[in-house]
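Visitor: Fold the following.
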Amino acid sequence: MTAWIAILIPLLIMVFALGMERLETRLRAGTVREDEVEDFLERARPDEVKALFRQGIGGALTMFRLRNLGKRNGGARRGGRPSEPAGRSTTSG
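Guide: Below you'll find the predicted structure:
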């Protein structure tokens, strides 16, 4: 009987530890970093603040990230004129 207890207890502890590790991995994927929240609170637009109350921090941060992503991608093209397709001319005549 003592031998079974000596074998089962470590096995149960290992199974419990593996289960907790899986749970922790799922929880870690759904968390938001502190610096993201601070950045959001400093630079959020009114529609993003409304989304914070309607959808929670996850939905509001998604909107905020999409806006910032658009700024970064569009910033390089902002100063110049868009290129025209090859073979077409804008001058008439």
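Visitor: Could you use CA atoms for every contact and neighbour count after this?
Guide: Will do.
Visitor: Which element, helix or strand, includes the residue most central in space within the chain?
Guide: Closest residue to the average C-alpha location of the chain: T62 at 6.6 Å, with C-alpha atoms, centre = their mean. T62 is located in helix 57-78, with elements delineated by DSSP states H and E.
Visitor: Another for comparison:
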Amino acid sequence: MTAWLSVLVPLLVMFFALGMERVESRLRETSVRQDELDELLEQPRPDEVRALFRSGTNRALEMFRLRHRDADGGRPTRRSKVSS
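Guide: I've put the predicted structure just below:
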């Protein structure tokens, strides 16, 4: 019984770690860039603050990106992926 536990526990920990790596990689891809969030919090518009309060960060950042896209002449902003 002890021999089975000594083999099973490390295997379970290894599979758990591999699963968490996949979850972390998905979260890393969908995360918000720090400079965008800093700029949103430094120069908010009333509608962006209202969206942040009511709908959360994603909606407020969407409005922020639309504002910057309009200010840049209609060009969509590119999001860079963080490589590790």
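Visitor: quick revisit: centre of the chain to the helix holding T62 of structure 1, how far?
Guide: Its chain's average C-alpha position is 12 Å from that of helix 57-78 of structure 1, according to C-alpha atoms, centre = their mean, to the nearest Å.
Visitor: Which residue in structure 2 aligns with the residue nearest to the centre of structure 1?
Guide: Taking TM-score structural alignment as the criterion, the aligned counterpart of T62 of structure 1 in structure 2 is E62.
Visitor: How much space separates that match from D72 of structure 2?
Guide: Relative to D72 of structure 2, E62 of structure 2 is positioned 15 Å away (criterion: C-alpha to C-alpha, to the nearest Å).
Visitor: repeat for T30 of structure 2
Guide: T30 of structure 2 sits 24 Å away from D72 of structure 2, taking C-alpha to C-alpha as the criterion.
Visitor: Give me the mean distance between whichever strand or helix holds L18 of structure 1 and structure 2.
Guide: Counting by DSSP H and E, the element that carries L18 of structure 1 is helix 2-29. In the superposition with structure 2, the average deviation recorded for helix 2-29 of structure 1 is 2.2 Å (mean C-alpha distance after the TM-score superposition for structure 1).
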